[in-house]
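Asks: dropping a prediction and its sequence here:
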Amino acid sequence: MTKIEPLGAVRERVLAALRQDIIAGRIGPGDRLVERELAERFGVSRVPVREAVRALVAEGFVHFETPRRAVVRRLTPKDVEELFELREALEVYAAGLAATRATAEALAELRDLLDQAATATHKGDAETITDANTRFHDRILALAGNSLLISVMEPVDGRLRWLTRRNEEWPQLLTEHKELYEAIASGDPERARAHALRHVRANHRSTVRHLFGEPA
């Protein structure tokens, strides 16, 4: 007997796939999300697709040009500025907390993620680089041990990944992550915050340069 997938689970599956396609650039800014085509692609009805698109609107990935035309947003300089302002405030704070709370086991996990990123950088594997770098930052946030901080970051996490995916200066990113790791491993919160701030601001400049061809 075939098990029927609950509507909510279908919606989440479609939402996760579309979100990842947008972050990875497989669906680009200005591309239209057509319910009928997406329903056929996922083998589902239009209802979960419609709900997934609305969720993407709420998350800031998509907007309605007309009531029936949903397209992936084109990020503006103001969008980027606001997201990096938030990232700077929260990730710098998180790095300081992580430096005082990270265990040897947690630091080993960060080191492993750096090794994965290094291997992927050598191969030029964009998907693996993005995944390892994202998990590296997620792990630092978790090490901060502040559930409220995580809940504040969660609504914009996807958009931040969308932005950072556009920074393809991978060797430089790897160097910055290694320096941030060493700062956190030192147990010195001021050093960790300083490296985190330098990293976020460098990433901001790189992202703006890639998107708009001008310095931040």
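Replies: Here it is on my side, so go on.

Asks: contacts, neighbours, all on C-alpha from now
Replies: Fine.

Asks: would you map the strands across this structure?
Replies: For the chain, the strands defined by DSSP state E cover 32-33, 62-66, 69-72.

Asks: okay, one more to line up with it:
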Amino acid sequence: MLSTGLPQGAVPKLERPGPLRERVYEALLELITTRALRPGQHLVESELAGHLGVSRQPVREALQRLNTDGWIDLRPAQGAFVHEPTEEEADQLLTVRTLLEAEAAGLAAAASGSAGIAELEALCATGERAVHDDDVDGAVAANAAFHDKVMELAGNTVLAELSAQVGRRVRWYYTPVARQRGKQSWIEHRELIDAIADRDAARAAAVMRTHTEHTRRTYHERAQT
């Protein structure tokens, strides 16, 4: 339940304009993907409405959609609970992520110019600072931005759309292992930048494949420690 409160600054502001149910959905999804609302946590309509400053109706509508999209589970006579992903679900999604992002890295190496490489270097520096400061949320956000930029530099719209479908779930799975991946993740990002700068598509794809596989294995290993 939310009676214990959410972390300071965790509740996102609802952007206007736009349908209220859509804005509530996006706000709740952000809280789930950042794990401010934890897997298995009981969600109470009235408490969520109070935190977001809205009535219960758009919260109810948002919860229905989140249930349809697999982010929460609606249990008869019990209520709504944040979905608890299984190891198999995580493995399948992170495997697909490897396929998509390895292809994107190869395309980015073939197409990127100096401006794109500079943007990757700036994002990498941001992530390295976050790790140094033990800012997990900052590191997670920088990691997502870095991978989004690689996908953008690939220049393939269909690939980007497919990646966007799994991007938020990747962030959801990455958050609990972000500190464990830590500095090594950004060393791998630097290796990827070097391959892209050298316009070596095969090496860029291989580096990205290894990088994303490290994250997949770390996610599974965290449950064994």
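Replies: Ah, there it is. Quick caveat, the model's predicted, so the values are computed rather than measured.

Asks: re earlier: can I get the strands of structure 1 in CSV with distance to Pro48 of structure 1 and mean neighbour count?
Replies: Output for the strands of structure 1, formatted as CSV (distance: least, C-alpha to C-alpha, whole Å; neighbours: other C-alpha atoms under 10 Å):
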stretch, distance to Pro48 of structure 1, mean neighbour count
strand 32-33, 13, 18
strand 62-66, 16, 16
strand 69-72, 15, 19
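
Asks: read off where stretch 178-196 of structure 1 ends up in structure 2.
Replies: Under TM-score structural alignment, stretch 178-196 of structure 1 corresponds to residues 190-208 of structure 2.

Asks: relative to Thr130 of structure 1, how far out is the residue minimising distance to the centre of structure 1?
Replies: In structure 1, the centroid-proximal residue (C-alpha atoms, centre = their mean) is Arg161; its distance is 1.9 Å. To Thr130 of structure 1, Arg161 of structure 1 is 8 Å away according to C-alpha to C-alpha, to the nearest Å.

Asks: about what we covered before: and the residue nearest to the centre of structure 1, what's its match in structure 2?
Replies: Matched by TM-score structural alignment, Arg161 of structure 1 corresponds to Arg171 in structure 2.

Asks: for the residue lying closest to its match once chain neighbours are set aside, what are its contacts?
Replies: Closest residue to Arg171 of structure 2 apart from its sequence neighbours, by C-alpha to C-alpha, 6 or more residues apart in numbering: Thr33 at 6.5 Å. The contact partners of Thr33 of structure 2, taken as C-alpha atoms under 8 Å, 6 or more residues apart in numbering, are 168-169, 171-172.

Asks: rerun that using 7 Å as the cut-off
Replies: Contacts for Thr33 of structure 2 (C-alpha atoms under 7 Å, 6 or more residues apart in numbering) come out as 168, 171-172.

Asks: of these, closest to Gly127 of structure 2?
Replies: Arg171 (14.4 Å; C-alpha to C-alpha).

Asks: since we're on Thr225 of structure 2, how many residues are nearby?
Replies: By the criterion of other C-alpha atoms under 10 Å, Thr225 of structure 2 has 5 neighbours.

Asks: burial count for Glu5 of structure 1?
Replies: Going by other C-alpha under 10 Å, the residues that sit close to Glu5 of structure 1 add up to 8.

Asks: ok, now how distant is it from Arg11 of structure 1?
Replies: Glu5 of structure 1 sits at a distance of 10 Å from Arg11 of structure 1 (criterion: C-alpha to C-alpha).

Asks: the helix of greatest length in structure 2 vs structure 1, mean deviation?
Replies: Longest helix in structure 2 by number of residues, with DSSP state H as the criterion: helix 87-111. Taken against structure 1, helix 87-111 of structure 2 registers an average deviation of 0.8 Å after superposition, with mean C-alpha distance after the TM-score superposition for structure 1.

Asks: next, the buried residues of that helix.
Replies: For helix 87-111 of structure 2, the neighbour count (16 or more other C-alpha atoms under 10 Å) marks 90-91, 93-94, 97-98, 100-110 as buried.

Asks: show me the contacts for Ala24 of structure 1.
Replies: Applying C-alpha under 7 Å, 6+ apart, we find Ala24 of structure 1 in contact with Arg165.

Asks: typo on my end, Gly25 of structure 1
Replies: Per C-alpha under 7 Å, 6+ apart, neighbours of Gly25 of structure 1: none.
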